[in-house]
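1. no sequence for this one, just the structure:
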């Protein structure tokens, strides 16, 4: 009899625990608005520093958390805020681009955040001139 009662009590707690799981939903309605989603870095010199900065605001009513930023290649390195951005506040995603690959380029930066429109895609593009490097070698 004790074992049967124990089983009933355990089932009751398990069922109650499962029902309570459904009531604690995580809000996924943060918003992000970028000033620009594409930056043309123009003409760059071979092996010079190339940096871009994408400014964004949180126009939503809940904190914005940038969960991850993925780039289309290893030559593009992102840096983003790790703390939540409060409603009405702004932040920046900074990009460093390796200019040791001459010619035209266009790279995508994919921003994953805690909102229903995630992810958001950003673009950097430009042209790397390596003629100065070739002249110095000759």
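-> Thanks, I have the structure now. In this text, all values refer to a predicted model and were calculated from it rather than measured experimentally.
2. going by C-alpha atoms from here, please, whenever you check contacts or count neighbours.
-> Fine.
3. what residues are up against residue 100?
-> 46, 47 (Cα atoms under 8 Å, 6 or more residues apart in numbering).
4. for the helix or strand hosting residue 4, the distance to its chain's centre please.
-> Assigned by DSSP states H and E, residue 4 belongs to helix 2-21. Computed by Cα atoms, centre = their mean, to the nearest Å, the chain-centroid distance of helix 2-21 equals 42 Å.
5. the following helix or strand past that helix packs against which elements?
-> Per DSSP H and E, helix 2-21 leads on to strand 33-34 as the next helix or strand towards the C-terminus. In terms of contacts (3 or more Cα pairs under 8 Å, 6 or more residues apart in numbering; DSSP states H and E), strand 33-34 is packed against strand 49-57.
6. now do the buried residues in the strand it packs on.
-> Neighbour-count burial for strand 49-57, counted by 16 or more other Cα atoms under 10 Å, picks out 50, 52, 53, 54, 56, 57.
7. second structure for comparison follows:
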């Protein structure tokens, strides 16, 4: 048994000490520089900042469409790209948004149409997906829908 253990240890030592090439000689300096640049750019992200995160339409009439506009700015250090805008229901429709990159410091906007089909207080969310660190931001619309035919 001692001979088997001694044989395994000897074999392990030979295997680990047989590498004659110095690993540091295999490092390509161009790759190191490219990795350093990539890592420094990874921390440069766009930041999506809205002028408002909620719009209150107040009292609106059932069946009468209303519209608002959300203005946003890229306050980060890299181009901002909106990849999608989704709403919490089909009665809320985002429009006029660009998929083109927005340079740092620039502003853009999108509109949201809402057509109420039922009475009472509503809150609808609009999720804006983008290439930011967080990945998405949420804005809201609220209203008090009045049915003129209700008794």
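-> Great, that's in hand. What you see is a predicted model; the values in this text were computed from it and never measured.
8. packing partners for the helix holding residue 4 of the first structure?
-> Secondary elements touching helix 2-21 of the first structure (3+ Cα pairs under 8 Å, 6+ apart): none.
9. relative to residue 73 of the second structure, how far out is residue 143 of the second structure?
-> 25 Å (Cα to Cα, to the nearest Å).
10. let me fix that: residue 56 of the second structure
-> Applying Cα to Cα, the value for residue 56 of the second structure to residue 73 of the second structure is 21 Å.
11. residue 108 of the first structure touches residue 97, doesn't it?
-> No. The pair residue 108 of the first structure / residue 97 is not scored as a contact, 11.5 Å apart, by Cα atoms under 8 Å.
12. the two: who's more crowded?
-> Neighbours were counted for residue 108 of the first structure and for residue 97 using other Cα atoms under 10 Å; residue 97 has more, 22 against 17.
13. could you find the closest non-adjacent residue to the corresponding residue of the second structure for the more buried one?
-> In the second structure, the residue matched to residue 97 of the first structure (TM-score structural alignment) is residue 114. Distance criterion Cα to Cα, 6 or more residues apart in numbering; nearest residue to residue 114 of the second structure, sequence neighbours excluded, is residue 92 at 4.6 Å.
14. and the aligned partner of the one you found in the first structure, how far is that from residue 82 of the first structure?
-> Taking TM-score structural alignment, the alignment pairs residue 92 of the second structure with residue 76 from the first structure. Distance from residue 76 of the first structure to residue 82 of the first structure, counting by Cα to Cα: 19 Å.
15. residue closest to the middle of the second structure?
-> Nearest residue to the geometric centre of the second structure (Cα atoms, centre = their mean): residue 135, 1.7 Å.
16. ok, that one touching residue 85?
-> No. Using Cα under 8 Å, residue 135 of the second structure is not in contact with residue 85, being 11.9 Å away.
17. give me the common contacts of the two.
-> residue 129.
18. longest helix of the second structure?
-> Counting residues, the longest helix in the second structure under DSSP state H turns out to be helix 2-17.
19. now for that one, which elements pack on it?
-> Taking 3+ Cα pairs under 8 Å, 6+ apart as the contact cut, helix 2-17 of the second structure packs with no helix or strand.
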